[in-house]
Each structure stands twice: as C-alpha cells, then as structure tokens.
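1. got a predicted structure here, sequence first:
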Amino acid sequence: MHSSPALVDQRTHAPLGPTITALGVAAVLVVSQLYGSIPLAPLAAREFGVAEAALAWSSTGFGLAYAFGFLFLGPLSDRFGPGRVMVIGLAAAAVTTAAVAVAPGVSALVVLRVLQGFVAAAFAPAAMAYVVDQIDPRRRAIAFTILTSAFVSSAVIGQVGAQLLGDLAGWRAVFVISGIGLLACAVWQKFALRPDLDDRPTVSVAPWRVMLDLLRNKRLVLLYAAASTLLAAFVGAYSGIQITGLADHDGLLWLRASALPAMVLTGVAAGLVTRISAPRRTVVALGFSAVGAAITAASGGSLVLIGAGMFLFSACVVAAGPAIVESISDNAGAARATAVSIYSFVLFMGASLGPQLAVALHGAGFAVIALAATALLAIGTVLARLAR
C-alpha cells in the first residue's frame, strides 16, 4: 500500500541548512531595523536640525511597536500557519521600511518607524514556530541557536551596515535598501520553504485566553522576566557608548564590529553549546553576560577593555536567547507561537527601553550606564535560576 504524496511530506522534515539560511537572512534584515537607527541618528538629527537625543524616540517607537506587534500578530501563526504569516509579514515590512525613507521630519519619522516596527513583528514568532513544525526534533536546538544567533547578531550587523551605508549614501538610502532586501526575502521564502503542514497542532480559542493561560505558568513568567533584562542591558550599553561620546566615529565602528566574531563563534559552536540543558544554559549565559557588562563598567573609558567586555557580553546574549526560547517552547504545548510571541514582546520591550536608559543616565557617564546594565543582568540571572 502506497502513501499519498501529502502524507509522505508530512512525515519528513525540512533540510536544516537551506531552511535556516532563508530564515536567518530574513531575521538579520528584520531585527537590524531596530539597531540600525542608532548610528543613523546623528545623520538624521543633522538633516532635521535637532539634538541627537530627540532621535532616540525613533528607536524606542520602533521597539515598542515591535514588542506590542508580537502580541497581536504572533498568535496568527498558531491559527493560519507560520509559513504564510512570514511571507505576508516580510512583504508588509518591505513596504513600511521603504516608506521611512520619505519622512519629512522627526514626528513623521517616529510615526513611520512605529508602523514599521508593528508589521515587522510578524516574522520572529512565525519563524520559531516554523522551526518547531518543520525541523527534525533532534536538530531543533541547533536550529534555535543558529536562528537566534541571527536575530541577536543583527544588533552588530545592523549598526555596522547602517553606519557604512549611511556614510556612503545617507540615512534615507539605508531604509530603501533594507526595504528591497526584505521584499527579496519574502519572495525567497515563498518559493524556497516548505508549505505549512496540514495536520499541525492549532489553537482555536481566542489569543488573549491562550496568553492568560500561559501567564499562569510560574516557570514561564520567571523566564519572561529574565528575558526582559537581556536586550535592555545590551541596547542600553551600546546606546550609552555613543551618546556619552566615549568613542569617535571610527572607534564606534570598531567597537560594533569587534563583537561580531563572538556572535559568529557562538553560532558555529551551536552543536557543542546545545549539549547543555536549556535551563542551565540560560543561567550560565545570563551570568557571564553580567560579567561582560561589569568589565565595561570597570574599563575606565579604555576602548580595549570595553571591546573585551562587549565581546563576552555579545557571545552570552547569543547563547542565552535560544536557551530561553527552547525552555519556553518545551512548556507551552500547542500554543508555542503565542508563547514565543510573549517572549519576543518582553525581550523587545527591554530593547526599546535601552536607549531611554542611556539618555536618562548619560549625564553620569558611561560607567553608570554599564553598572545599570550589569545590575539588570544580575537580576535576570537570579530569575532564570528560580525558573529551574
């Protein structure tokens, strides 16, 4: 007796390499839209004739809308399938990203960035749910680590790429090029990835009821609280380096680029890293990220020490993210896309508040900003330990 083609397809798994490549490239482009605005702020401020601090709301507006977008758009994957949601979300993100390039002033820029952030939020939870649906469970931890490495490495890639492109062609051109790239990713995923499974677990109840059920899980709540500290400290530290004038233009480029090898190495070492259980990886990674932040706080303004601290900090952020996602997915049942949406919400709520943390403390100097980041990560480590 022969099985139908549809049934055979449902019993096989998507190839890891091509799948993660397509998702990873899109992940870098999507999340780079948050971090790329940091080095572009001086260029936009100069054109609009305002203080650079006023442009912090461009990053914060995107981050807040991105975070809230997860709550509204993330659960769609549980109902309509992650593949379909990813393609539509990337196409919408392409249009709104290109629209940012025509902003006539600061207010319009912030509004367009809010819209951009909201629609971009469709991608991340859908991508995570797609991995769970399509990748062999034995290789899923590696897939999570590589994909999360792509998300987190965009913090550096987005800043370096935006700084280089902005210097060459202006800040508006960066958003035009990004929009074209996002549209290309939508087309790539439409034709290169497998369609959603017909028999995938679905959630038929209202998303808000699912969220409330998930938030009754004490372990999930502790993991969400720990995750909220991760990017708040990371983005706050990078914003603090720039806003306090600690380094000149070339020094900022060097600091941003020097963290990229740490992220790449962590992704390459995914096979070894994932041998450690997800709960233990979370605690260890958060703990060492606090050590990295503490090194920058004690640097005395030395760019070499700050670079060393951010190297360790960046590697640990890459390691912590997938460990938290894996732990959350293991405790969420069929509502994994919704659970990851809540995770993404709290993660990027922290990221959106990072620039404001730097603005609030910049008068006291970078060391105080770095100490605040260290304290946040120490709290996150304790919360992750309690979640075990």
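-> It's in.
2. all contacts plus neighbour counts: C-alpha atoms, from now on.
-> OK.
3. host element of the residue nearest in space to the middle of the chain?
-> Closest to where the C-alpha atoms of the chain average out (C-alpha atoms, centre = their mean) is residue 151, at 4.5 Å. Using DSSP states H and E, residue 151 sits in helix 140-169.
4. which helices and strands sit right next to that helix?
-> helix 16-35, helix 37-48, helix 123-134, helix 171-192, helix 249-258, helix 260-268, helix 270-273, helix 303-330 (3 or more C-alpha pairs under 8 Å, 6 or more residues apart in numbering; DSSP states H and E).
5. and the longest one, what does it pack onto?
-> When you say that, I think you mean helix 303-330. helix 140-169, helix 218-243, helix 249-258, helix 260-268, helix 278-297, helix 336-361.
6. would you turn the ones you listed into CSV with distance to residue 74?
-> Converted to CSV, the helices and strands packed on helix 303-330 look like this (distance: least, C-alpha to C-alpha, whole Å):
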stretch, distance to residue 74
helix 140-169, 16
helix 218-243, 16
helix 249-258, 30
helix 260-268, 25
helix 278-297, 23
helix 336-361, 5
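7. and the ones you listed: which comes nearest residue 208?
-> helix 336-361 (9.5 Å; C-alpha to C-alpha).
8. the closest one to helix 37-48, inter-axis angle?
-> Here the directions of helix 336-361 and helix 37-48 differ by 50 degrees (axes from the mean of the first three to the mean of the last three C-alpha atoms, to 10 degrees).
9. list the buried residues for the next helix or strand after helix 336-361?
-> Going down the chain from helix 336-361, the next helix or strand is helix 366-387, by DSSP H and E. Of the residues in helix 366-387, 366-381, 383-385, 387 count as buried by neighbour count, 16 or more other C-alpha atoms under 10 Å.
10. before we move on, what about stretch 96-104?
-> Result for stretch 96-104 [16+ other C-alpha under 10 Å]: buried residues 96-101.
11. hmm, back to that, surely the residue nearest to the centre of the chain meets residue 23?
-> No: taking contacts as C-alpha atoms under 8 Å, residue 151 lies outside contact range of residue 23: 9.9 Å.
12. please enumerate the shared neighbours of those two.
-> The contact sets of residue 151 and residue 23 do not overlap (C-alpha atoms under 8 Å, 6 or more residues apart in numbering).
13. another structure for you, compare them:
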Amino acid sequence: MANSDQITSRVPAAAYALCLCIGLVGANSLALGPIAPRVAESFASDVPAVMTASAAFGIGTAASALLLAGLIDRFGPGRMLRYALLAFLAALAASGVAPALPAFVGAQLLAGLAAGVALPAIYTLAALASPPGRESDTLGVVLFGWTLSMVAGVSLSAVIADLSGWRTVYGIVVIAGLAAVAGTSNLTAGGSAAGRAAPSPLSALHVPGIAPLLLACAAFMASFYGVYAYVGDHLHRVLGLPVSAAGLLALCYGLGFGATAFLDRWIDRLGPARLLPLFFAVVGCVYLLMSLVAGSYPALLAVVFCWGMANHAALNVLILRLAALDPSRRGAIMGLNSGVTYLALFVGTTAFGPLYARAGFAALGLTAVALMLTAALATVLTSRTAAAGNQPAE
C-alpha cells in the first residue's frame, strides 16, 4: 500500500499549478530578448538600451528576493505567492501601456520586485509537495513551466510582435496570468507563529556548502541571460532574419528543455551532487558549439535544442542541491537563489552587451564557456566541503 501511495502521489496536483506560475514569470523574463528589436523601434532607441529593462527586472527580482523572501517562512509560501503574482500582473499591464522607454524600464523593475517573492515561494512549495524519493520528478514538472514560457510564450511573442505589435504580447500574458493566480487558490498558506520575525535570506549564507553553490548559480545564470539577451538581435541584425525567427529558436530551446524531463527520475537515483559538475560541463560544451556555428541559423536551432536539454538538467539538480542544504531555512535559501539568479541576469545583460557590440555573438558563447567552467569547479568544491564537514553530499 505504501508503494501504491507513493506512485499515486508521484506528481502532486500542486506541481501543475506551480508549473503555470513558473511559466508566467518565465514569459516575462525571456520574452523581451526576441521582441527587443520591435520595442526599440517603438521607442526610437536601440536594443542594448531596451535590454536595460531586462536588467532592471533582474535588479528588482534580486533585491526583493534578498530583502523580502524571508516573509515566505513566516507567512507561508502559498499566501506570499498569490500576493506576488497579483503585483506581477499589475506591473506587466503597466509595461504594455508604457508611453516611453523610462516608463517601460520602471514597470519591469516593479515586475522584478514581485517576481523576487514569487520564485522562491514557488520553489519552496515544490520542495514541500515532493514525496520522499521523488524530489527531482516533482521539481521537473514545476520546471516544465520554463518550457511553457519558451514554447507557448516566447516563441509566440515574437510572431505576435511581428503581426500586431509588442504591446499585445504583454496584454496576452496578463490574461494568461489570471489562470496562474486561480491555480494557486488551494496551495498551502500556512506560515510560522504570529509575531515571529521573518528571517533574512542573508542569514542562510552561513549554511554549510551554500557559498560555492551560489557562485555556481551566478556563473550559470549570467552565461544564460548574457547569451540569450542578444541572440534575437544577432538573428535579426547580423543574419538578416525576421523577428519571428527568434520565436522558432525559442521554441527549439523550450522543446529541448522539456525533453530532458525523462532524465529526472535518474537524477534521484544517481545523486544530484555527483551529477551537477558534469551537467555544468555539458552546458559549457554547448556554448562552445554555439560560438562555432553562430553564422548558421539551422545549426543554431540544433544547438539551442541541446542548450535547453542541458540547462534543464543543470537547473533541476542545482535547485535540489540548494533545497536540501537546510529544510528549516528553505524559503531563505530559495530567496538567496533567486537573488543571485537575477543579479546574474543584470550582470549578464549589462556586461555581455558591450562585448556583443564590439566582438559579436560568437564572443558571448566563448565567455559563457569560461563561466560554466567556473560553475563546474565550484560544485566540485561544494562536494568536497560537504565531505570534509561530514555533510551529506546528496
């Protein structure tokens, strides 16, 4: 009977609701890159200037995650997720009607402040909902939301931007977001006892083994957002393709991201600690291939599919490793993860921009290779630190 219960609860219903929430946040995080040329034309600006909105979103998310994510442990992840999603939708609506680029950047900053609470709440709920021994499977379903955002969100946004303008994209995302909010109504809203101070996510920096994992997270995410931010402009300006071509590329990434879900059950069996350095090394190899085939659209499509597969595996294992460090501080740890992730978004988009302008897209891939080597080495250090401190590596 116990085995039967474990099988039937393998994928909790909450995981699907959380998948929609990830898809909502992901649609905003990732959609701007492909439609940036259209946004730039609308505001009589250029793509690097428009991408400052993505950087603002990253800064807002990071600041909110570091300052407010501790409220998740106090008031409950379900309640905090619902409040954050409502604020997020309001910011997206403001983005869609922004009359000028500064207003658009400001709206994206507000969206980031809301996302900084929503994302750690989502990952905390995913960890709470996971049956023992099925953590990777459950998280894989939640992470499938990134696939939804790429396949149904980002790829369609590029087509919509070509057909009816980029503002329509934000209107559609707001409407879709109402479904995500409705899906959170049954998620737990429990928290700690009233009057207990909300722990700061920064307090989780003292958890053994967390520093190298956060370094790996920073390198991983800076490489992803730095490359992703400019691939749309590379296709449009350098290869002479329409904006919708970036939509097909995003579709390939999303399909690759989703295709890796079948590996999630093997991650639980083989152990996240030993797999994470390998997965980061594979991501680095993908970036190397991307820099080599930057001049060929068909080849880029194939490599981007592999990029999605490798990133799914690496992200799944990274979150599992972080969530397992200290279950009593899971909300704070996930807040640190989100804070570092979106600080990396800011660094990636701002630092890779001048490099892209001077040396082209291929140089971004080579820089990402160096970052992924850093991530792989950091995770090896994490395993050794855990062993030295008699901490479980898996």
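-> Received, thanks. These figures come from a predicted structure and were not determined experimentally.
14. okay, the buried residues of stretch 96-104 of the first structure in a markdown table with distance to residue 210 of the first structure and secondary structure next?
-> Output for the buried residues of stretch 96-104 of the first structure, formatted as a markdown table (distance: C-alpha to C-alpha, whole Å; DSSP: H, G, I helix; E, B strand; the rest coil):
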| residue | distance to residue 210 of the first structure | secondary structure |
| --- | --- | --- |
| 96 | 29 | helix |
| 97 | 31 | helix |
| 98 | 34 | helix |
| 99 | 34 | helix |
| 100 | 34 | helix |
| 101 | 38 | coil |
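15. mind putting those residues in JSON lines, distance to residue 30 of the first structure included?
-> What follows is the buried residues of stretch 96-104 of the first structure, written out as JSON lines (distance: C-alpha to C-alpha, whole Å):
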{"residue": "96", "distance to residue 30 of the first structure": "12"}
{"residue": "97", "distance to residue 30 of the first structure": "10"}
{"residue": "98", "distance to residue 30 of the first structure": "13"}
{"residue": "99", "distance to residue 30 of the first structure": "15"}
{"residue": "100", "distance to residue 30 of the first structure": "14"}
{"residue": "101", "distance to residue 30 of the first structure": "16"}
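16. list the contacts for residue 111 of the first structure?
-> So residue 111 of the first structure contacts residue 61 (C-alpha under 8 Å, 6+ apart).
17. how about it, what's its match in the second structure?
-> By TM-score structural alignment, residue 111 of the first structure lines up with residue 106 in the second structure.
18. go through the helix or strand hosting its match and flag the buried ones.
-> Using DSSP H and E, residue 106 of the second structure sits within helix 101-129. Neighbour counts over helix 101-129 of the second structure (16+ other C-alpha under 10 Å) mark 101, 104-127, 129 as buried.
19. just stretch 322-330 of the first structure next, same as before
-> So for stretch 322-330 of the first structure, counting by 16+ other C-alpha under 10 Å, buried means 322-329.
20. and stretch 289-303 of the first structure, by the same measure?
-> 289-299, 301, 303.
21. closest one of the residues you listed to residue 243 of the first structure?
-> The closest of those, once distances to residue 243 of the first structure are taken by C-alpha to C-alpha, is residue 301, at 13.7 Å.
22. that closest one against residue 246, yeah?
-> Yes: under the criterion of C-alpha under 8 Å, residue 301 of the first structure makes contact with residue 246 at 7.0 Å.
23. quick check: the equivalent of residue 251 of the second structure over in the first structure vs residue 61 of the first structure, distance?
-> Under the alignment (TM-score structural alignment), residue 251 of the second structure pairs with residue 257 of the first structure. Distance, residue 257 of the first structure to residue 61 of the first structure, using C-alpha to C-alpha, to the nearest Å: 25 Å.
24. which of those two has more residues huddled nearby?
-> Taking neighbours as other C-alpha atoms under 10 Å, residue 257 of the first structure and residue 61 compare with residue 61 leading, 25 against 18.
25. average offset between stretch 221-232 of the second structure and the first structure?
-> Mean deviation of stretch 221-232 of the second structure relative to the first structure after superposition (mean C-alpha distance after the TM-score superposition for the first structure): 2.0 Å.
26. Provide the aligned range in the first structure for that stretch.
-> Going by TM-score structural alignment: stretch 221-232 of the second structure matches residues 231-242.
27. now swap in stretch 279-288 of the second structure and tell me
-> Residue span in the first structure matched to stretch 279-288 of the second structure, by TM-score structural alignment: 285-294.
28. hmm, who's touching the matching stretch?
-> Under the contact criterion C-alpha under 8 Å, 6+ apart, stretch 285-294 of the first structure has outside partners 230, 308-317, 319-320, 370-371, 373-375, 377-378, 380-381.
29. one more pass at 6 Å, please.
-> Stretch 285-294 of the first structure is contacted by residues 309, 312-313, 316, 319-320, 374, 377-378, 381 when judged by C-alpha atoms under 6 Å, 6 or more residues apart in numbering.
30. please convert those to JSON lines, extending it with distance to residue 270 of the first structure.
-> Converted to JSON lines, those look like this (distance: C-alpha to C-alpha, whole Å):
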{"residue": "309", "distance to residue 270 of the first structure": "21"}
{"residue": "312", "distance to residue 270 of the first structure": "16"}
{"residue": "313", "distance to residue 270 of the first structure": "17"}
{"residue": "316", "distance to residue 270 of the first structure": "12"}
{"residue": "319", "distance to residue 270 of the first structure": "9"}
{"residue": "320", "distance to residue 270 of the first structure": "12"}
{"residue": "374", "distance to residue 270 of the first structure": "25"}
{"residue": "377", "distance to residue 270 of the first structure": "22"}
{"residue": "378", "distance to residue 270 of the first structure": "24"}
{"residue": "381", "distance to residue 270 of the first structure": "21"}
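31. return the distance of residue 159 of the first structure relative to residue 34 of the first structure.
-> When residue 159 of the first structure is compared with residue 34 of the first structure (using C-alpha to C-alpha), they lie 9 Å apart.
32. swap that for residue 114 of the first structure, sorry
-> Where residue 34 of the first structure is concerned, residue 114 of the first structure sits at a distance of 11 Å (C-alpha to C-alpha).
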